[in-house]
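K.L.:
Coordinates for the following, if possible.
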Amino acid sequence: MDFTVVLKKAEIAISMDGKGAWRDNVFIEQLWRSIKYEEVYLHADKTVSEARAGIGRYLTFYNNRHPHSSLDRQTQDQAHFNELEPMMVAA
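P.N.:
Down below sits the predicted model:
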């Protein structure tokens, strides 16, 4: 495929080519699924800038306000910043 040639020329590793590769992109695939179903498909943006702004707002919501069942109903920020807090106190 043409896009892989571009990646190879730029010396970018392509991760989906080995055993266990399904795990390489599972998190980003889940995020894109959320963006598509909860933002993109619900809005008929007329311009790229409208779409970009909407996705930006959605990502802010996703990280700051959307509780995730896989994170014990915490938001992304709560889960990840709470993990960092003990390290910051220790520093």
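K.L.:
contacts, neighbours, all on C-alpha from now
P.N.:
Fine.
K.L.:
Make sure A51 is indeed in a helix.
P.N.:
Yes: the assignment for A51 (DSSP: H, G, I helix; E, B strand; the rest coil) places it in a helix.
K.L.:
Let me know whether it touches L42 as I believe.
P.N.:
No: the criterion here is C-alpha atoms under 8 Å, and A51 misses it with L42 at 11.2 Å.
K.L.:
And the two? Which one has more around it.
P.N.:
When A51 and L42 are compared for neighbours, A51 comes out ahead with 16 against 10, by other C-alpha atoms under 10 Å.
K.L.:
so what's the more buried one up against?
P.N.:
Listed by C-alpha atoms under 8 Å, 6 or more residues apart in numbering, the contact partners of A51 are 40, 45.
K.L.:
hmm, try it at 6 Å
P.N.:
By C-alpha atoms under 6 Å, 6 or more residues apart in numbering, the contact list for A51 reads D45.
K.L.:
To check against the first, give me the structure of this:
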Amino acid sequence: MDDNAHIESWFRTCKYAPGYPPGGFETLAAAREWVLRFVTWYNGSHRHSGIAYVTPEQRHNGTAEPLLVQRRAVYEAARQRHPLRWKRHPRPWQAPDHVWLNPPPATTLKAAA
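P.N.:
The predicted structure follows:
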């Protein structure tokens, strides 16, 4: 039974991340150091599929949209140069308007609108 679904999900993400020690941490200081490096990587370097393969840092500081505009242009130019390589249209490369950890029920959203 999961006591806290968010922390269980976060722990699974950590556990399968590169560099996670399979035998656990030797000291509390080692655990804190690893978590600091992991969170820095996760927010600043790791591209997330749920937000159009940009980092959370890019999403929050406003640099994601220019990057996505450039990405759309690169993909469209590649598709124009070599149309036979593309079976489908490229990804739209647009970030979602809203991102939720735990979305409220649709009825709550409609009532708030």
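K.L.:
what's the TM-score for these two chains?
P.N.:
Put the two chains on top of each other and the TM-score (TM-score structural alignment, normalised by the length of structure 1) is 0.52; 60 aligned residues with a C-alpha RMSD of 2.7 Å.
K.L.:
Tell me, how many residues neighbour the counterpart of W34 of structure 2 in structure 1?
P.N.:
Alignment note (TM-score structural alignment): W34 of structure 2 maps to G54 of structure 1. Using other C-alpha under 10 Å, G54 of structure 1 is surrounded by 17 other residues.
K.L.:
How is G54 of structure 1 assigned, secondary-structure-wise?
P.N.:
Here G54 of structure 1 is helix, with the state taken from three-state DSSP.
K.L.:
so how far is L59 of structure 1 from the nearest residue to it once chain neighbours are set aside?
P.N.:
Leaving out its chain neighbours, the residue that sits closest to G54 of structure 1 by C-alpha to C-alpha, 6 or more residues apart in numbering is E39, at 7.2 Å. E39 of structure 1 sits 10 Å away from L59 of structure 1, going by C-alpha to C-alpha, to the nearest Å.
K.L.:
Between the two, which contacts overlap?
P.N.:
With C-alpha under 6 Å, 6+ apart applied, the contact sets of E39 of structure 1 and L59 do not overlap.
K.L.:
Can you give me the first-to-last residue distance of stretch 44-58 of structure 2?
P.N.:
End-to-end distance of stretch 44-58 of structure 2: 8 Å, with C-alpha to C-alpha as the criterion.
K.L.:
so that stretch matches what in structure 1?
P.N.:
The aligned range for stretch 44-58 of structure 2 in structure 1 is 64-78, by TM-score structural alignment.
K.L.:
Run through who's touching the matching stretch.
P.N.:
N63.
K.L.:
ok, 8 Å please
P.N.:
62-63, 79.
K.L.:
can you pull the buried residues of that stretch?
P.N.:
Of all the residues in stretch 64-78 of structure 1, those buried under the rule 16 or more other C-alpha atoms under 10 Å are 66-67, 74-78.
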